[in-house]
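A.B. asks: Got a sequence here, can you model it:
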Amino acid sequence: MRAGLPVARPGMRIGLLGGSFDPAHQGHVNITEAAMRVFHLDRVWWLVSPGNPLKEHGPAPVAERVAHARRMLTDPRVVVTGIEQDLGTRMTADTVAALKRIYPGVRFVWLMGSDNLVQFHRWDRWQDIAAMVPIGVLARPGSRTAARRSPAAQVMARARLSLAQAETLALRAPPAWVLVNLRMSRQSSTVLRHATGPR
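C.D. replies: A predicted model of the protein is given here:
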């Protein structure tokens, strides 16, 4: 095990919530809590990315974003990490592949908001991600219908689970995904950045 990486045992169910977290906000916390409950996860790791290739402007430094995110959390089952910086990966497909090598036997689930499913087909090697880990999609304001109709959802239609099967998502062989509804938070990192002004 590399120094600085979280500890995980084979058989554990761990959700991976990636993003710039620039800054982390209550919406991230709500998604995390819902994912742990609905998918019966043992842990959720927040993967604070060095940068998002789909975003025009670069985020604040990783250490600053990690520190802010950690101050928001009180549940010890949620771990805020800079794993992508530690591993030297930029693309989600590379990060997931590396984690599966480092943590054999751990049952990872990729977590995303429904707004991300809308653009999932634009991610680098998105179908490789879907082939490596089950995907838990949590509804976000204004994107539920678009997510269900998205190109990725259409391609993965046969792999979609029912809501009744959501609790077994981590045990499913990929590709497998499910879209679940949750109480909405309209907070977004973009809005919070504009509200707090320039750094």
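A.B. asks: From now on I want contacts and neighbour counts done on CA atoms only, so please keep to that.
C.D. replies: Will do.
A.B. asks: What are the boundaries of the strands in the chain?
C.D. replies: Per DSSP state E, the chain carries strands over the ranges 13-19, 43-48, 78-81, 107-113, 135-138, 177-180.
A.B. asks: Reformat these as TSV; add mean neighbour count and distance to Arg193.
C.D. replies: Formatted as TSV, the strands of the chain follow (neighbours: other Cα atoms under 10 Å; distance: least, Cα to Cα, whole Å):
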stretch	mean neighbour count	distance to Arg193
strand 13-19	23	15
strand 43-48	23	16
strand 78-81	20	20
strand 107-113	25	19
strand 135-138	26	23
strand 177-180	23	28
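A.B. asks: outside of the longest helix seen in the chain, which residues touch it?
C.D. replies: In the chain, with assignment by DSSP state H, the single longest helix is helix 26-38. If you take Cα atoms under 8 Å, 6 or more residues apart in numbering as the criterion, helix 26-38 is touched by 15, 17, 41-44, 73, 111, 113, 136, 138, 166-167, 182, 184-188.
A.B. asks: this one as well, want them side by side:
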Amino acid sequence: MQVQGWPVARKGMVVGLLGGSFDPAHGGHVHITREAMKRFGLDRVWWLVSPGNPLKAKGPRPMAERIARARAVMDHPRVVVTDLEARMGTRYTAQTLRALRRRYPGVRFVWLMGADNLVQFHRWDDWRWIMKNVPVGVLARPGSGVTGRLGRAARAFRGGRVAPEVLGRAEPPAWAFADLPMVDVSSSDIRARGEWG
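C.D. replies: Next comes the predicted model:
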């Protein structure tokens, strides 16, 4: 549920945050969202459709197109597709998380990402702050499971690894890795086939 573009969340609710350019959103995003809700004990998931990825040289398709596609693909009563980063004027994940924690005191946020992102998570702005302040749910992606778990961030916070089912209520630093059935589809593959933009 949303009020004037801002999702509604109650105190004590556990909300998973799945960020990305969603250029375009696809069945793989839907799959990991549904699995994250089940495995990490999430009440809701908010898709944070980003204005752009600071780690990518080329910008994505226009925000309105990406949001419309995401809403068409992800039809679930507990999932909200948002433009919160554009609305708040944040560019980096740590900035977004700080702003959301101020706006939604008492809501428990869990950052969600694929194992491919865990591999290079140490390149993210203020990544240590993220790990120390927000539980992180890592979802297996084709070819990235083992390398993600051996990456710099995983090694630095190995003592914070918890079972997936307790992640939503765990105090950070806490992260969990969920092995799940793979859906081998990516936005870059869809763009390469000329099916989007």
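A.B. asks: Just give the TM-score of the two.
C.D. replies: Superposed pair, TM-score by TM-score structural alignment, normalised by the length of the second structure: 0.96. Supporting alignment: 196 aligned residues with a Cα RMSD of 1.4 Å.
A.B. asks: From the chain's centroid, how far away is stretch 106-126 of the first structure?
C.D. replies: 7 Å (Cα atoms, centre = their mean, to the nearest Å).
A.B. asks: one step back: buried ones in the longest helix of the first structure, by neighbour count?
C.D. replies: Of the residues in helix 26-38 of the first structure, 27-29, 31-32, 34-36, 38 count as buried by neighbour count, 16 or more other Cα atoms under 10 Å.
A.B. asks: Run through who's touching stretch 118-133 of the second structure.
C.D. replies: Against stretch 118-133 of the second structure from outside (Cα under 8 Å, 6+ apart): 92-94, 97, 138, 144, 147-154, 157, 172-175.
A.B. asks: Using ChimeraX, define a selection of the buried residues within the residues you listed.
C.D. replies: Those of those that count as buried under 16+ other Cα under 10 Å are selected in ChimeraX with:
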select :92,93,94,97,138,144,148,149,151,152,153,154,172,173,174,175
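A.B. asks: Please narrow the contacts of stretch 118-133 of the second structure to those residing in helices.
C.D. replies: Per DSSP H, helices hold the following members of these: 93-94, 97, 147-149, 152-154.
A.B. asks: Off-centre distance for the longest helix of the first structure?
C.D. replies: 11 Å.
A.B. asks: Contacts only, for the closest residue in space to Arg144 of the first structure that isn't next to it in sequence.
C.D. replies: For Arg144 of the first structure, ignoring the flanking residues on the chain, the nearest one in space by Cα to Cα, 6 or more residues apart in numbering is Ser114 at 5.9 Å. Contacts for Ser114 of the first structure (Cα under 8 Å, 6+ apart) come out as 137-140, 143-144, 147, 179.
A.B. asks: what would the residues you listed look like in CSV with distance to Leu87 of the first structure?
C.D. replies: Shown next, in CSV, are the contacts of Ser114 of the first structure (distance: Cα to Cα, whole Å):
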residue, distance to Leu87 of the first structure
Val137, 25
Leu138, 27
Ala139, 30
Arg140, 30
Ser143, 32
Arg144, 33
Ala147, 30
Leu179, 29
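A.B. asks: Please consider this matter closed, and thank you.
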